[in-house]
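Trainee: Just the structure for this:
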Amino acid sequence: MSTEVTVPNNGNVVRPSLNSWISDWFGDDLSSMFNGNFNRGITLPAVNIRETGDAYFVEMAVPGMKKSDFEIALENNVLLISTGREHQEESEEGTYTRREFGYSAFRRSFTLPETVDEQKIMATYQDGLLSVHLPKKEEAKKKPARTITIS
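Mentor: The predicted model follows:
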């Protein structure tokens, strides 16, 4: 452990930082845990959003889930997609019991444009891909160009 105290030319005492003491006692791994982002292991699913002339599509890669794990809601023109999943496993071998459990969850929100027809929103989940279809209102759909004759 480094307990050196250095005295620079100006006479002020410089003490080692708490991070250097933690690093000396426990190694760099623990020190970096306190300095780093605690959410580093938590990841949000990748999302693709695309627009066509008739609709918007939100696609989210979430493998290993079930359709029943998702909750999709629309609140004040905001699309909310969330999930919460608990996993428990227990096995007994002789006099030992092994229990493992985990919980994973995320919540994503997307502000929808006024052009979305909220009554026709649909969602599907297949092969690890959640797809939300957000159709546009009729007045918002792109219409083909029309030729106007000059009189």
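Trainee: use CA for all of it now, contacts and neighbours both
Mentor: Will do.
Trainee: ranges for the helices of the protein?
Mentor: In the chain, the helices defined using DSSP state H lie at 18-26, 28-35.
Trainee: residue boundaries of the strands in this protein?
Mentor: 47-51, 55-61, 70-75, 78-93, 96-111, 122-126, 129-135 (DSSP state E).
Trainee: Out of these, the one nearest residue 21 is which?
Mentor: Residue 21 lies closest, by CA to CA, to one member of the strands of the chain: strand 96-111, at 33.1 Å.
Trainee: contacting residues for the closest residue to residue 108 other than its chain neighbours?
Mentor: Take residue 108 and drop its neighbours on the chain: the residue closest to it by CA to CA, 6 or more residues apart in numbering is residue 81, 5.2 Å away. Shown in contact with residue 81 (CA atoms under 8 Å, 6 or more residues apart in numbering): 70, 71, 72, 73, 107, 108, 109.
Trainee: same check, this time on residue 86
Mentor: For residue 86, the contacting residues are 101, 102, 103, 104, by CA under 8 Å, 6+ apart.
Trainee: Also this sequence, please, to line up against the first:
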Amino acid sequence: MTEVKTGQGSDGGGRFLRVGPTLQIALDEIEFEFTRASGPGGQHVNRTESAVQLRFPVMTSPSLPEGVRERLLKQIGSRLSGDGVLVITAQEYRSQKRNREAAIDRLVEMLLAAATPPKPRRATKPTRASKERRLATKRVRGETKRLRQGGDA
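Mentor: Next up is the predicted model:
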């Protein structure tokens, strides 16, 4: 479950969502829209609006550092609407509250993944033994092919 804190946020007040030790998102940046869930469920599913659509403005959010924003944009791909808003839909539970929590948890997972910078690649060289094994395999393969080039039968 995600931690929602009440108190002074980066915007001067209100509630915010803590995403790791350094990143927090003001809850007033996140919009929720409730709709009827699809799929089986009998009469209950036809009467209640338990599905949740979470909308988070990735492009205009003042809470996101630029590096996190860039990594998040690469990560989310097709979930981004034309106006730069991330849309997450949750409808696996019968309860609106649990679907809302599930959507927030998915947002936090995405933000945590984007908040960790990628490890820099270190260039390595093949070992001497691996070079020798490769060349030995090439010699054996070449010998096999040379033996197949026999003359006319």
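Trainee: Please state their TM-score.
Mentor: Here the superposed chains carry a TM-score of 0.24, computed using TM-score structural alignment, normalised by the length of the first structure; 56 aligned residues with a CA RMSD of 5.0 Å.
Trainee: one step back: buried subset of the contacts of residue 81 of the first structure?
Mentor: residue 70 (16 or more other CA atoms under 10 Å).
Trainee: tell me the strands in the second structure, going along the chain?
Mentor: Ranges of strands in the second structure, per DSSP E, are 4-6, 15-19, 23-26, 31-35, 51-57, 85-90.
Trainee: most tightly surrounded among the ones you listed?
Mentor: Ranked by mean neighbour count, the strands of the second structure are led by strand 51-57 with a mean of 22 (mean count of other CA atoms under 10 Å).
Trainee: who does that strand touch, helix- and strand-wise?
Mentor: strand 31-35, strand 85-90, helix 96-115 (3 or more CA pairs under 8 Å, 6 or more residues apart in numbering; DSSP states H and E).
Trainee: other SSEs contacting the shortest one?
Mentor: Strand 31-35 of the second structure is packed against strand 51-57, with contacts defined by 3+ CA pairs under 8 Å, 6+ apart.
Trainee: before we move on, the earlier item: export the helices and strands packed on strand 51-57 of the second structure to CSV and append columns for distance to residue 15 of the second structure.
Mentor: Output for these, formatted as CSV (distance: least, CA to CA, whole Å):
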stretch, distance to residue 15 of the second structure
strand 31-35, 14
strand 85-90, 20
helix 96-115, 14
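Trainee: Nearest to residue 19 of the second structure among the ones you listed would be which one?
Mentor: Here helix 96-115 is closest among those (CA to CA), at 6.1 Å.
Trainee: Could I get the strands of the second structure in CSV, plus columns for distance to residue 68 of the second structure?
Mentor: Below are these laid out as CSV (distance: least, CA to CA, whole Å):
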stretch, distance to residue 68 of the second structure
strand 4-6, 20
strand 15-19, 12
strand 23-26, 10
strand 31-35, 20
strand 51-57, 13
strand 85-90, 14
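Trainee: picking that back up, ok, the residue nearest to residue 108 of the first structure to residue 105 of the first structure distance?
Mentor: 11 Å (CA to CA, to the nearest Å).
Trainee: again with residue 19 of the first structure
Mentor: 32 Å.
Trainee: What of residue 61 of the first structure?
Mentor: For residue 61 of the first structure, the distance to residue 105 of the first structure - CA to CA - is 14 Å.
Trainee: same question, residue 56 of the first structure
Mentor: Distance from residue 56 of the first structure to residue 105 of the first structure, by CA to CA: 25 Å.
Trainee: more crowded one of those two?
Mentor: Between residue 56 of the first structure and residue 105, counting by other CA atoms under 10 Å, residue 56 is the more crowded of the two (20 against 14).
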